[in-house]
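Asker: please find the sequence and the predicted model below.
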Amino acid sequence: MKKTFLTILLIGAESLLLGINAQTDSSAVPRDGISAPREAFLADTIQTSRISAPVLSHGTPRSSFSGEMLRRLSPASAADALGFFPGVRIKDYGGIGGMKTVDVRSLGSGHVGIFIDGQRITNAQNGQVDLGRYSADELESISLNNAQRSGLLMSAEEYASASVVHLRTRKPSFDGKDWNLTARFKAGSWKTFSPSIRAEKRIGKVSLSADASFLRSEGDYTFRINNEYEDTTGRRKGGDISSSRLSLGLWASPFGGDLSLRAAVYKSERGLPGPVIRRLSGLFEPSDRQWDLDRSVQGSFRKSFGTFDLLLNARATADRLDYESEVTGGSSIRNSFSQRTASLSAALSWQPLGWLSGGLSLDNRLSDLNCDVKYFDYVSRVDTRAAATLKIDAGNFALQPSVLFTRVEDFTEGAAKTLVKVSPAVVATWEDGSGIFTARTFWKDIFRVPTFNDLYYTLTGNAAIRPEYATQADIGFDLVSPEGWKHQFRLSADAFLNRVRDKIVAVPVNSQFRWSMMNFGEVRGGGLSLSLTHSCRLAGLSVNSLVTYSFEKATDRSDPGNIGYGGQIPYTPFHSGSAVVTAAKGPWELCLSLLCSGKRYSASDNNRETLLKGWSTVDLNLSRKIVDIGKSRLKGIVSLTNLLCARYEIVRRYPMPGTGASIGISLEM
């Protein structure tokens, strides 16, 4: 692992020393700070290779991939791209179809809000949003903000999480044409193939888009689990997936405002292999199976009225999940879950003075869940949130306090007590006047609402369970190269402290066959996150690099009498990092990426039995323009994942794939 981290640092240092003659970006920053065009590499495209000063609107740590960079990195899903951000861990159960959830600074995936085009993706049943379902091909950008964005015009939901992930879908850009067409096909290891097509059309002042994609994979990769207790090899079975996605988009400008509409359907069937445990028959545990059908429609309208800005959002979803699992005796049981949501949101920002602005927002969401599990009662939830924020911009210093009001009421047999909470937060930034150095800090107290499964699931739910609280504190800075320098770089550093109280955990009651949800745990943590970006040109070669490093210590403080008290919490490495280097010259484009993690433990009882070794993976993407005629382009792409064939586990006994290869072709017209 020491060699791996040394390699990361050397990549960043080498890129920094090679920097010559780059341009700077002087793009304007919107008043509400919603977008961030001034973040090179992380928020701009590699093709333009630009860096400039951060702006006061970003008072919280932010990381982002966008544009051409996202396509050159070529992640399989949104989750794979997020794994390169500092402080982020993707919980991956292995394989193409395995569930992928995101955890930021060890607060748990339930404290991460996932948004698509500014509207939250929710799962009231279990709180888990599977980011593996979202293809990076249809996204224009992926960004992560710790705490929340520092903008004024946003929904109250954005204040309601410890960190937020924003997925921004591609908006048509016609460049003098009235239509665009993009077709892609990729085939690779484990009988994987994935075609996709995107069509865009402009009709007057209206832009339309249609995306369709399909994925099929057997997912039958070989694996090896090797430690001091065992050396197990085999082939992963039951990890197949077949999925399809269709989305339609519309953009228009009625009544002098901006309107966007999006409808999407996702359908899949997949196997979910269990942990690798050899049976007496010599075979490994077969997989459970899952069928998904998710439908959503959402719309957004934004308009300015002098010093006022108005944002209206609406979203409706209907999801169905069928789950089949094996029970004792080799038989299986299948259950169906139906979940619906409908939400409305209104946000208003006002800037009466140059140094003073504010924002108000109100959200209402209705969720329900029904299933055929025995003794389960239909449950619905009304979730109301209101947020108010004030921003004082006094020259080089900006202060933004905010407060969130939450009311959650459930309707079912034996419903939990109505929840009413007020959550404060404050963000402050200071810059030196030249835009070279910016310091920032934030403090936030927030909570996550117990899910339907936490409260009501048959035999395990506990209607008396309390919310899980998280308190965050952060201080950091950004240092960027001055305008006109030959070396373009940006260094970001943050030190943070977290505390999670009333952690929701499952504990056995009476026997190992009956569990219940309880408020039992407390976690205290802190750490350091670093990221360095750099851009240069060398002998006609455009080179960009990103290096990140995170140190984190998050300890279990639940019960002083417990053997795991004071131990590092499960699956949190002390050290982790990443590196991405891209190079482009003429028709050739190369992207080399590295992910690494130090040692971890599978339980708070940190000992040899629970130790998981560190790991690192290297991926390579190489593309070349085959034909470039007018505005049409044909490109070939070769990808190698886990190039060095590292044998590792992110979750104990869920081995990850070895080396994989794929070849693809892309046609843009």
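Answerer: Yep, that arrived. For clarity, every value in this text was computed on a predicted model and none was experimentally measured. Numbers count the residues shown, from 1 in each chain.
Asker: from now on I want contacts and neighbour counts done on CA atoms only, so please keep to that.
Answerer: Noted.
Asker: which secondary structure element contains L70?
Answerer: Applying DSSP states H and E as the criterion places L70 in helix 67-73.
Asker: can you get me a residue count around S268?
Answerer: By the measure other Cα atoms under 10 Å, the count of residues near S268 is 20.
Asker: take a look at this one as well, against the first:
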Amino acid sequence: MNGILFLYSSISISSAIATAFKMRKTVLQYCLSLRRLLKGIPMLLLSVNVYGQTDTVKRLNEVNINSTTAPQLQVATPAQVISASQFLQYNAFNVADAIRNFAGVNVRDYGGIGGLKTVSVRGLGANHTIVLYDNVQLNDAQNGQIDLSKLNLFNVSEVSLFIPQPADLCIPARSYSAGSVLSIKTIQPKLNTDKPFKIIVGVKGGSFGLINPYLQWQQRLSNQWSFIVNGYVQEANGRYKYKYEKDASDTLAIRRNGDVSTHQVDGGLFWTKSESNKLSIRFNYYNSERGLPGTIAYNQFSQQRLYNEDYFLQAGYQYAKNAFSLLINSKASQNYVHYTDPDYPQAGGLNNSYRQREFYQSAAAAWDLTGKWKVGYSADVAITSLNSDISNYAFPTRLTLLNALATTFNTGKWLFKGNLLDTYINDNTTTGQAVASAHKLTPTVIVTFSPFNNDNFVLRAFYKDIFRNPNFSEQYYYAVSLRNIKPEKVKQYNAGAIYNMAFNGSAIDYVKLSADAYYNRVDDKIIFLPNIDPSKTTVTNIGNVEIKGVDVSLKSLSTINNYFRISASANYTYQKALDVTNPSQSTYHDQIPYTPVHVASFNAGGEYKNWALYYNYMLSSSRYSNRNNEPLYYLSGYSISDLSGRYNFNLAKMPAFIAAECNNIFNKNYEVVSSYYMPGRFYRLTFQITI
């Protein structure tokens, strides 16, 4: 595989250099405009309206149930986190499962163990959430959405959601470029000379014919060098029973063509001189074949297949000394997709493949000027290309340049944070006409007030202006002529409060409560209207949306005695996401598709000595599957309950555990996406040993 990576990198780097030369004129034009932007740096740094946080807390740390102190918090903006120790507690099998309890999150799930899963945060849609994998974005320029079902949790230490962005100044410019950031941190070796290695072997099994063995090898090479390698296999037939309620039938059918076969190898090489001077090189190879079941109503016997082969190589360097910090990231990636549908109504069916390549470079730096005042600058460049075997394809290549200026200012009680993002996007096509380049400045302003000069109680507010350029599918998929699509523009407003208190000498260790009200405005919303004839697919700016909502979160941990602890959390989201495009249209003031007004979740668990038992509950109100809120498109609300348990023990003096999960314990029949029925009651068993 290393040889393949080297060959791929050599060929693709040459291609990227050639592409860059083609783009040199547009880059020079961009640099001239950037020069004008940089002249405004002194005004940015001196303007109190864009001052911000100097908080040393860089992210919301994990809530470890073995801890007796309150977790550290990012308080300036809403942030939620789930750590590896909590994945079982929330019955999480992949990243989509891990975040489904988060306030403001709506996971669109197409059902089954291999079903596609995407996330929408605060009603903005999946295209407005970027996914970071160890500080580097997992990008899909073709569709703009990341399938979270492909991201397993085996090598993940924590998953965090930041709205609208992480608090740190020394971050890639891409972290400023979306309405929310989903950050995935992987495990890094922490070994010593007494035991220079660690091997984890485990297997999951359960319903749908699931067999999921996995292996992790951590090795200390020297005082400064170490590596980690992970192997992961997932096989399942994906068959489960369901009842199609819309035809008033009591007959149970079996969901078919939901099988999945996944193989993944990933790892990293780490050099650590100190926590402030370290280097990492990571690789990831992913290969899968899965069936796409199709809708119950129209295609019960779907034969659609999806093949993926993805790999990337990324490197990151972090350095900090005195008041200066530096972060450099590089990445080369390739994503291959092969889609077949033999039943498609054209000769020979549908058989398409796509190959996406990206080269990415980022540099970020931050300076602490006075102890109260910090400034930061980050610059990203990405060259992304997409090839396909579909007829009359444009073969686009996109150059993306991002520059972000950021600053924070802390007076004690008041904290100000601001950033200005400069985005430049230029497309070139091999055939046909490329869309005109886009260039835009977008600001973010964050303010907090701490009445008591600490983070126990904080009032916070932010405003963010951002936009989304059309992805490759929206702009070029079967585009007979150039599509005149405007960027999708979003304005976000948020006001809220957070309370966090530790109770020393009490049975309650800590309580954390947060509440945020928000208003989002989406203009020139991009609508993709597929057609049975791909050449007649329509993509247009057709909508404006107003989103008003409230997110409330509560977490607590109680230590009853030295052996018994109880944790509990609850989240609630109220969201009215209304179409405000045209008062004369029937869809005016209708709720946008797949957006429930009410979503709630509750999780509670207890640990007693080597035993643990957890309960998870989720509730969603009714939704509509169409912009027209008519009875034909009505989807009933649902609630589901999950149970999980774990027992820790030693096997031949080596730590081990067994775990059992029962999902949807009351066997509810429900659908998240119209006509994609979810499984009823199903089970998973896990055995793991650490050598």
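Answerer: Happy to help now that I have it. These figures come from a predicted structure and were not determined experimentally.
Asker: still on that earlier bit, can you tell me which helices and strands the helix holding L70 of structure 1 packs against?
Answerer: With contacts taken as 3 or more Cα pairs under 8 Å, 6 or more residues apart in numbering; DSSP states H and E, helix 67-73 of structure 1 sits against strand 139-146, strand 588-597.
Asker: of the ones you listed, which is nearest I11 of structure 1?
Answerer: Proximity to I11 of structure 1 (Cα to Cα) singles out strand 588-597 among the helices and strands packed on helix 67-73 of structure 1, at 10.6 Å.
Asker: give the aligned range of the closest one in structure 2.
Answerer: With TM-score structural alignment applied, strand 588-597 of structure 1 matches the range 611-620 in structure 2.
Asker: returning to what we had before: whatever helix or strand comes next after the helix holding L70 of structure 1 vs structure 2, average offset?
Answerer: Using DSSP H and E, the helix or strand that follows helix 67-73 of structure 1 towards the C-terminus is helix 78-82. After superposition onto structure 2, helix 78-82 of structure 1 lies on average 0.6 Å away from the residues it aligns with, using mean Cα distance after the TM-score superposition for structure 1.
Asker: redo the helices and strands packed on helix 67-73 of structure 1 as JSON lines? Include distance to K205 of structure 1.
Answerer: Listed next are the helices and strands packed on helix 67-73 of structure 1 as JSON lines, based on distance: least, Cα to Cα, whole Å:
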{"stretch": "strand 139-146", "distance to K205 of structure 1": "21"}
{"stretch": "strand 588-597", "distance to K205 of structure 1": "35"}
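Asker: quick one, which of those is packed in tightest?
Answerer: For these, the largest average neighbour count (mean count of other Cα atoms under 10 Å) is found in strand 139-146, namely a mean of 22.
Asker: would R174 of structure 2 count as being in a helix?
Answerer: Yes: checked against DSSP: H, G, I helix; E, B strand; the rest coil, R174 of structure 2 lies within a helix.
Asker: pretty sure it contacts N139?
Answerer: No: judged on Cα atoms under 8 Å, R174 of structure 2 makes no contact with N139 at a distance of 10.5 Å.
Asker: those two: who's more crowded?
Answerer: Higher neighbour count among R174 of structure 2 and N139: R174, with 25 against 19, using other Cα under 10 Å.
Asker: can you pull the contacts of the counterpart of that one in structure 1?
Answerer: With TM-score structural alignment as the criterion, the equivalent of R174 of structure 2 in structure 1 is E157. With contact set as Cα atoms under 8 Å, 6 or more residues apart in numbering, E157 of structure 1 has these partners: 120, 363, 385.
Asker: what about structure 2, which of these hold up?
Answerer: Retained in structure 2 (both residues aligned by TM-score structural alignment, their matches' Cα atoms under 8 Å) from the contacts of E157 of structure 1: 120, 363, 385.
Asker: map the second one onto structure 2.
Answerer: Structural correspondence for D363 of structure 1 with respect to structure 2 (TM-score structural alignment): D380.
Asker: what range in structure 2 matches the one helix or strand I225 of structure 1 maps to?
Answerer: I225 of structure 1 belongs to strand 222-226 when elements are defined using DSSP H and E. Under the alignment (TM-score structural alignment), strand 222-226 of structure 1 falls on residues 241-245 in structure 2.
Asker: please confirm that the match of D363 of structure 1 is located within a strand.
Answerer: Yes: under three-state DSSP, D380 of structure 2 sits within a strand.
Asker: skipping adjacent residues, who's closest to it in space?
Answerer: Here the nearest residue to D380 of structure 2 in space, its sequence neighbours aside, is S362; by Cα to Cα, 6 or more residues apart in numbering that works out to 4.3 Å.
Asker: burial of the one you found, as a residue count?
Answerer: By other Cα under 10 Å, 23 other residues sit near S362 of structure 2.
Asker: swap in D134 of structure 2?
Answerer: By other Cα under 10 Å, the residues close to D134 of structure 2 number 19.
Asker: that one against Q188, yeah?
Answerer: No: using Cα under 8 Å as the test, D134 of structure 2 is too far from Q188 to be in contact (10.7 Å).
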